[in-house]
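**Student:** Sharing a model prediction with you, sequence too.
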Amino acid sequence: MIGYARCSTDKQDLAAQRAALQELGVAADRIYTDHGLTGANRSRPGLDQALAAVRSGDTLVVPKLDRLARSVPDARSIADALVARGVKLKLGASIYDPADPMGKMFFNILATFAEFEGDLIRLRTREGMAIARARGKLKGKQPKLSEKQQKELRRMHGTGEYAISDLAELFSVSRPTVYRTLNRQVPAT
């Protein structure tokens, strides 16, 4: 048995999922994880490793279907690929059986709910950001350099004595940051 666990943000903990997988019979060293990656993103290193580790006759175990995929097409694609390779899929304590019409329907319903839940999360996030933006609380990413540093960087660049890479090194920022600072409008005083 090979286990897979995932959490979407760096603030979440995988301990509960790992414990659930171990209770389902997965050895601790056979659990692959992704931390801080959304299920909507199909490209996940831990998932790729878990899928590469399973062989014909093995079982891929996930605590819940939404840990594996957040869309019906992804869930179907992963499940179909596993079945084609002779690998069983275990969702919690239940083995997915694509030959059983009820099992297939239940899988599709779970996948639909996982997708719906992901859509709700995105909707709530967008609504929350719109409210914060309207209140002036969400202003986007702040510049790496203070106004005073930006002014000095522009002055130094204007002398023609400093290359972009020199300015990046002097101000401990990347070259793209120097270019953004130079391209940014100077605030009217």
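**Tutor:** Noted; the coordinates are in hand.
**Student:** can we go C-alpha only for contacts and neighbour counts from here?
**Tutor:** Noted.
**Student:** Quickly find the element holding residue 176.
**Tutor:** Secondary structure here is read from DSSP states H and E; on that basis residue 176 sits in helix 175-183.
**Student:** How far away from the center of its chain is that helix?
**Tutor:** 28 Å (CA atoms, centre = their mean, to the nearest Å).
**Student:** helices or strands up against it?
**Tutor:** Of the remaining helices and strands, those touching helix 175-183 by 3 or more CA pairs under 8 Å, 6 or more residues apart in numbering; DSSP states H and E are helix 147-158, helix 164-171.
**Student:** looking at those, which is closest to residue 20?
**Tutor:** Of all the helices and strands packed on helix 175-183, it is helix 164-171 that lies closest to residue 20, at 48.3 Å by CA to CA.
**Student:** how far is stretch 93-110 from where the chain is centred?
**Tutor:** Taking the mean C-alpha point of stretch 93-110 and that of its whole chain, the gap between them comes to 26 Å (CA atoms, centre = their mean).
**Student:** Included below, for side-by-side comparison, is a second structure:
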Amino acid sequence: MKRLIGYARVSTTDQDLTAQRASLASLGVELDGIYVDHGLTGTNRDRPGLGQALAAVRAGDQLVVTKLDRLARSIPDARDIVDELTAKGVVLNLGGSTYDPTDPIGRLMFNVLSMVAEFEADLIRARTREGMAIAKAKGRLKGKAPKLSAPQRKQLLRLAAEGEHTQAELGEIFGVSRGTVQRELHRQFTL
């Protein structure tokens, strides 16, 4: 008996899975057969929901995803997943279109879609780098705000110079981590 196992993923914790769940349900996937990853990118292969979905499928089943980029964002990762599905005798269903990896046409179509998904991910990264460079050039990208204000920094350096407190104690006094204290002290001596 063929089962439909669904997989949905969003990259950030702010994103919502409702549309993907609804789309999977409209493709015939039972709600209890949908596995999800929330806040994980498609470039990260270590995704618990994907692992559960791949463990759930058996020979003759279909793994259903709304779009290929929800499953993988690189060609090697997509191929690894398809090889695993092929070994199990599972067909991939992308938004209602099935791609049988044992069929030459299905394999070709899947490879083309994988290349498009990877290309799209590369474009997003390039646009992000470009946008950050423009913002930095305009002075809008200043980096992370310092944990300590200028007066706090001055007091931290004074107390550290006195040598009466450990770095951990200084961290407690100022409400920051020992690592932050170390960075401030290092910054002082390298300037």
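**Tutor:** That came in fine, so what should we check first? Being a predicted model, the structure only gives us computed values, none of them experimental.
**Student:** Need the TM-score from the superposition.
**Tutor:** The TM-score (TM-score structural alignment, normalised by the length of the first structure) is 0.91; 188 aligned residues with a CA RMSD of 1.9 Å.
**Student:** if we can go back for a sec, can I get the helices and strands packed on helix 175-183 of the first structure in a markdown table including mean neighbour count?
**Tutor:** A markdown table is the format used below for these (neighbours: other CA atoms under 10 Å):
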| stretch | mean neighbour count |
| --- | --- |
| helix 147-158 | 14 |
| helix 164-171 | 15 |
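**Student:** that older thread, so where is the helix holding residue 176 of the first structure in the second structure?
**Tutor:** When the second structure is aligned by TM-score structural alignment, the counterpart of helix 175-183 of the first structure is residues 178-186.
**Student:** Repeat that for stretch 42-55 of the first structure.
**Tutor:** Under TM-score structural alignment, the alignment places stretch 42-55 of the first structure onto residues 45-58 of the second structure.
**Student:** now swap in stretch 96-106 of the first structure and tell me
**Tutor:** Aligned using TM-score structural alignment, stretch 96-106 of the first structure spans residues 99-109 in the second structure.
**Student:** Pull the residues that contact the matching stretch.
**Tutor:** Contacts to stretch 99-109 of the second structure, defined as CA atoms under 8 Å, 6 or more residues apart in numbering, come from residues 82, 86, 90-93, 98, 110.
**Student:** for these, which one is nearest residue 171 of the second structure?
**Tutor:** The closest of the contacts of stretch 99-109 of the second structure to residue 171 of the second structure turns out to be residue 82 (CA to CA; 50.0 Å).
**Student:** okay, now the equivalent of the closest one over in the first structure: neighbour count?
**Tutor:** In the first structure, the residue paired with residue 82 of the second structure according to TM-score structural alignment is residue 79. By the measure other CA atoms under 10 Å, the count of residues near residue 79 of the first structure is 21.
**Student:** Leaving aside the residues adjacent along the chain, what's closest to residue 79 of the first structure?
**Tutor:** residue 89 (7.0 Å; CA to CA, 6 or more residues apart in numbering).
**Student:** Surely that neighbour is in a strand?
**Tutor:** Yes. Using DSSP: H, G, I helix; E, B strand; the rest coil, the secondary structure at residue 89 of the first structure is a strand.
**Student:** That one: what's it in contact with?
**Tutor:** Residue 89 of the first structure neighbours (CA under 8 Å, 6+ apart): 59-62, 79, 82-83, 95-96.
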